[in-house]
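Peer 1: Could you look at this predicted model? Sequence included:
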Amino acid sequence: MSKADLDKVEDFKDKLLAEAEKLVHKVFPLKIVELTEMHQSEMLARERMASIHTKLNIPIPEPIMLNNSDLPDRKKRKIEDGGDLSLVHGSRVLALPDGLAPCNKHLVEIINILKPNICLMIDHIITLKMWIQLLIPRIEDGNNFGVSIQEDTLAELRQVESESGAYLDQISRYFITRAKLISKVAKYPHVEDYRRSVFETDEKEFLNLRLTCAELRNTYLSVYDLIMKNKEKIKKPRNSNAETLY
């Protein structure tokens, strides 16, 4: 490897170390305040849960009463087999009668604000993991108390990264679940329980998003507190430990 390439690697390491220091001392406190204000805002207020519902634009068709005894045998078979859709209007859905069934605009608004914060936290955690990894000294016998603190901190950051990814999965599952319920409402428009299940799913997602905002705030705070309390041992694991022996 050429000297120029080595210099680029060293420059990248220096920039990463500086960025991690900035995250801990400046960015994390700002994110804690920002997420606290978001959690306490009107957008995520508990009282708003009752008003987040959107009207389902799937009408309830008038029920059609058919007497099979009045129909020829050929048409009876078509109705029983679902072959003649014109005879039993609304029994199958080929297209939604009122066009697009929209998402819940209130929840989409919250998701569009909260999701970038989840992705940003993952980026922050990845940077801190690399920062601590670069600070781990070479393997030696003894005097590894500070190194164990670094490893424990890394394990905590990996757990945080996994949990942050789960928040994104939960958002995807919400849309998939709601889409399936909307399909059921369109296929069986007379079943009120399917319609109610859509509203219940929206309320559950609202509470989940509110909880996610609080968890992001708490995660920033716990990681900040952990690093600040152990900063000396994280940055200089062996030197800081040696000084405590005398």
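Peer 2: All right, it came through fine.
Peer 1: Could you use CA atoms for every contact and neighbour count after this?
Peer 2: Fine.
Peer 1: helix/strand/coil for Pro189?
Peer 2: The three-state assignment at Pro189 reads coil, by DSSP: H, G, I helix; E, B strand; the rest coil.
Peer 1: shouldn't it be in contact with Asn57?
Peer 2: No: when contacts are counted by Cα atoms under 8 Å, Pro189 is not listed as touching Asn57 (10.8 Å).
Peer 1: Mind checking which of these two has more residues around it?
Peer 2: Pro189 (20 against 14; other Cα atoms under 10 Å).
Peer 1: can you tell me how far the more buried one sits from Arg74?
Peer 2: Taking Cα to Cα, to the nearest Å as the measure, Pro189 and Arg74 are separated by 28 Å.
Peer 1: same check, this time on Ala101
Peer 2: Separation of Ala101 from Arg74 (Cα to Cα): 36 Å.
Peer 1: go on, Ile118?
Peer 2: In this structure, Ile118 and Arg74 are 59 Å apart, going by Cα to Cα.
Peer 1: before we move on, what about Arg196?
Peer 2: For Arg196, the distance to Arg74 - Cα to Cα - is 38 Å.
Peer 1: Against that first model, consider the following:
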Amino acid sequence: MSQAPASTDTRVYPAPSATADSNGPASKRKRTEDGIVPSSLANDATNARYPELVHANKHILKLHETIKAECAQLSDYCDKVKLWINLTMPNGDNFGVQIQEEVLSELIRSQESAYNIRDSVRQNHLTRAKICSKLIKYPNIEDYTLALKEHDEKQLFFSRQNLIDIRNVYAVLTDILHKNIAKIRSPRGNNRAGLY
């Protein structure tokens, strides 16, 4: 199986505004004689414990944006179809209503799948942040660099699998709706012709 390289940038960059103070390292807070902290020192990154930066993987960020958009669209479609089925559902219990209830439960499962896939993006960022914090803290340990690269490759694989799962959800919903569209539209059937 060939995949595009994760293009993980594991270099630790200095903070963008890290300027050294001419008087050396500062104490916890610098104050002037009148007690006001100058604005040039208020956002000083040189006093931060780890002012370094590890860039996010741009390719994975684009994939995550696509996954989030697809999950939002799937959830929106499920909401609309659920509303339509609920509005056509009559009172009573017959075979058509049971089919409608089964279709509704499948729509709910599909929506939960979309929410879980959407949440995996957040979990990826948290896991990657933990690896990056270790990489910043211990930049000379090569295993953290390798762990970050492996994590990004795994995320490429999972992103591809998530898109396949979304496609499969659409296929299952399309199949269920097409096979049961007559019972969903009129769950009681058209028995009026037999009455006359």
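Peer 2: On my side now, so go ahead. Because the structure is predicted, anything quoted here is derived from the model rather than measured.
Peer 1: Counting neighbours, go ahead and name the busier of Arg196 and Arg74 of structure 1.
Peer 2: Applying other Cα under 10 Å to Arg196 of structure 1 and Arg74 shows that Arg196 carries more neighbours, namely 12 against 8.
Peer 1: What lines up with the more buried one in structure 2?
Peer 2: In structure 2, Arg196 of structure 1 lines up with Leu146, judged by TM-score structural alignment.
Peer 1: how about its match, secondary structure?
Peer 2: Reduced to three states with three-state DSSP, the structure at Leu146 of structure 2 is helix.
Peer 1: Now do the contacts for it.
Peer 2: By Cα atoms under 8 Å, 6 or more residues apart in numbering, no residues touch Leu146 of structure 2.
Peer 1: And the residue nearest to the spatial centre of structure 2, which helix or strand is it part of?
Peer 2: The structure's structure 2 has its C-alpha centroid closest to Val121; by Cα atoms, centre = their mean the separation is 3.1 Å. Element membership for Val121 of structure 2 (DSSP states H and E) is helix 95-137.
Peer 1: Check the mean deviation of that helix from structure 1.
Peer 2: Between helix 95-137 of structure 2 and the aligned residues of structure 1, the post-superposition mean distance stands at 0.5 Å (mean Cα distance after the TM-score superposition for structure 1).
Peer 1: okay, and that helix goes to which residues in structure 1?
Peer 2: The aligned range for helix 95-137 of structure 2 in structure 1 is 145-187, by TM-score structural alignment.
Peer 1: ok, now stretch 161-178 of structure 2?
Peer 2: Per the alignment by TM-score structural alignment, stretch 161-178 of structure 2 matches residues 211-228 in structure 1.
Peer 1: average offset between the matching stretch and structure 2?
Peer 2: Looks like 0.9 Å for stretch 211-228 of structure 1 (mean Cα distance after the TM-score superposition for structure 1).
Peer 1: how much distance is there from that stretch to the middle of the chain?
Peer 2: 16 Å (Cα atoms, centre = their mean, to the nearest Å).
Peer 1: And that stretch, what's buried?
Peer 2: With burial defined by 16 or more other Cα atoms under 10 Å, the residues of stretch 211-228 of structure 1 counted as buried are 212-217, 219-221, 223-224, 227.
Peer 1: and what of stretch 137-146 of structure 1?
Peer 2: Buried residues in stretch 137-146 of structure 1 (16+ other Cα under 10 Å): 144, 146.
Peer 1: who touches that stretch?
Peer 2: Under Cα under 8 Å, 6+ apart, the answer for stretch 137-146 of structure 1 is 147, 233-234, 236-238, 240-242.
Peer 1: One more: stretch 165-183 of structure 1?
Peer 2: Outside stretch 165-183 of structure 1, the residues touching it (Cα under 8 Å, 6+ apart) are 101, 111, 115, 118, 122, 194-195, 197-198, 201, 205, 212.
Peer 1: So which of these wins on neighbours?
Peer 2: Val198 leads those on contacts (other Cα under 10 Å) with 23 neighbours.
Peer 1: Can you get me a residue count around Lys58 of structure 2?
Peer 2: Here the count is done by other Cα under 10 Å, and Lys58 of structure 2 has 13 residues near it.
Peer 1: what's the counterpart of it in structure 1?
Peer 2: Aligned against structure 1 - with TM-score structural alignment as the criterion - Lys58 of structure 2 pairs with Lys105.
Peer 1: quick one, what contacts its match?
Peer 2: Counted by Cα under 8 Å, 6+ apart, Lys105 of structure 1 has contacts Thr54.
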